[in-house]
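Novice: Need a 3D model of the sequence below.
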Amino acid sequence: MMRWLGRFTASCLILVLSLSAVTASAEMNHTKKTDIQAHMTWVRAVPPVATITAAYMMLHNYSQQDDRLIGIESPVAGVVEMHASDMSDGVMKMVKLQEVVVPAKGFVMFEPAGNHIMLIDLKQPLKVGSMVPLTLVFEHHGRVDMQLVVSHPPEGQSNGDMEMQHSGHQMNH
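Specialist: Next up, the predicted model:
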């Protein structure tokens, strides 16, 4: 009887460990809805009369292959563009980007005074706390929809790119 009970207990233990291994393996191989994820997303709050603002985020590519961000859309703006800040002869200028590569297993930052997303010809005032729909268009991952909250810059950050040559939309395209 003890011998049978020992074998039964060992068999149950093996069964539980096997099921745990299968479950763990399934979780590791589980694919997300998309391997591109956005973190730390926000849209800069601007006065109600402003016609442009900027959006920021960290884009993380969890896949094994580089991907290119080739377009961005939002119903709150007439035009959405990717820009980079460029220091030239002591003057910070904005340069329009046609695409941004998000490296495999890596990330790209869209941040004040760096790469950023411009929302131009705003169709309505954006209130602090409201959500802005944004669709990122990738070469391989397709369309990725998200919602970004409108907020003021975190403490200690300047207005960065908004103080540069965005007034009157004088950028190098």
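Novice: Every contact and neighbour count from this point should use C-alpha atoms.
Specialist: Noted.
Novice: Residue 54 versus residue 45, what's the distance?
Specialist: Spatial separation of residue 45 from residue 54 under the definition CA to CA, to the nearest Å is 9 Å.
Novice: actually residue 138, sorry about that
Specialist: Residue 138 sits 20 Å away from residue 54, going by CA to CA.
Novice: one more to put side by side:
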Amino acid sequence: MKTLLMSSLLSLALPAMAAGLEVRAPWAKATLPGQPVSGAYLELRADSAARLVKVDSPLAETVEIHEMKMDGGMMKMRALPALELPAGQTVTLKPGGLHIMLMQLKGPLKAGSKLPLTLHVEQDGKTRSVAVEADIRAMAAH
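Specialist: Next up is the predicted model:
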């Protein structure tokens, strides 16, 4: 029983791993009732060149990979068709930069609960799905 408990606790502390892809520190912003959008953030590291081509969540009608950047003195946001994941480099999705945009939410995202995400990654000639659970944090927490 002790061994099972310790291995369960240890698995919670480790980053999510899929063959050739590491997902670290996934989290999303909590929302207010009626708020239709939120963002999700994480770190991705692929051991060979890969591309994040799509993200799904059962809690949102539409999920897109987005980029925010300054353009002519104005902050602009746009959807990306895919996100390149260079081999051996960590790609960080964070507020004010690359992120996952959750639109047409099916209900509020409550702090302390989990947001299920499915990442669709092209790597080594194959597309596979990676299930991730992001912690939902209060809006002021980053």
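Novice: re earlier: out of residue 138 and residue 54 of the first structure, which sits in the more crowded spot?
Specialist: Of the pair residue 138 of the first structure and residue 54, residue 54 is the one with more neighbours under other CA atoms under 10 Å, namely 24 against 20.
Novice: aligned partner of that one in the second structure?
Specialist: Residue 54 of the first structure maps onto residue 39 of the second structure when the alignment is built from TM-score structural alignment.
Novice: Pull the contacting residues for the residue nearest to that match when sequence neighbours are not counted.
Specialist: Taking CA to CA, 6 or more residues apart in numbering as the measure, residue 39 of the second structure lies nearest to residue 101, with 4.8 Å between them; neighbours along the chain are not counted. Contact partners of residue 101 of the second structure, counting by CA atoms under 8 Å, 6 or more residues apart in numbering, are 37, 38, 39, 40, 63, 64, 65, 66.
Novice: And the fifth one, what's its match in the first structure?
Specialist: Looking back up the chat, that one is residue 63 of the second structure. When the first structure is aligned by TM-score structural alignment, residue 63 of the second structure is paired with residue 80.
Novice: Quickly find the element holding residue 143 of the first structure.
Specialist: Under the criterion of DSSP states H and E, residue 143 of the first structure resides in strand 142-151.
Novice: Quick one: map residue 43 of the first structure onto the second structure.
Specialist: Residue 43 of the first structure maps onto residue 28 in the second structure when the alignment is built from TM-score structural alignment.
Novice: wait, doesn't that match sit right on residue 41?
Specialist: Yes: with contacts counted by CA atoms under 8 Å, residue 28 of the second structure reaches residue 41, the gap being 6.1 Å.
Novice: Which one of those two is surrounded by more residues?
Specialist: Here residue 28 of the second structure and residue 41 are set side by side on neighbour count (other CA under 10 Å), and the busier one is residue 28, at 31 against 23.
Novice: How about the secondary structure of the more buried one?
Specialist: Secondary structure of residue 28 of the second structure, reduced to three states by DSSP: H, G, I helix; E, B strand; the rest coil: strand.
Novice: neighbours around the closest residue to it other than its chain neighbours, how many?
Specialist: Closest residue in space to residue 28 of the second structure, ignoring its immediate chain neighbours: residue 40 at 4.1 Å, by CA to CA, 6+ apart. Taking other CA under 10 Å as the criterion, the count of residues near residue 40 of the second structure is 24.
Novice: Please, where are all the helices along the second structure?
Specialist: Using DSSP state H, the helices of the second structure run over residues 2-13.
Novice: quick one, strands of it?
Specialist: According to DSSP state E, the second structure carries its strands in the segments 16-18, 21-29, 37-46, 50-56, 60-71, 74-80, 83-85, 90-93, 99-105, 114-123, 126-137.
Novice: about what we covered before: I figured the match of residue 54 of the first structure was touching residue 98, is that so?
Specialist: No: here residue 39 of the second structure does not reach residue 98: they are 10.0 Å apart, not a contact under CA under 8 Å.
Novice: Turn the strands of the second structure into TSV, columns for distance to residue 4 of the second structure.
Specialist: Shown next, in TSV, are the strands of the second structure (distance: least, CA to CA, whole Å):
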stretch	distance to residue 4 of the second structure
strand 16-18	19
strand 21-29	23
strand 37-46	28
strand 50-56	31
strand 60-71	34
strand 74-80	42
strand 83-85	35
strand 90-93	31
strand 99-105	34
strand 114-123	23
strand 126-137	21
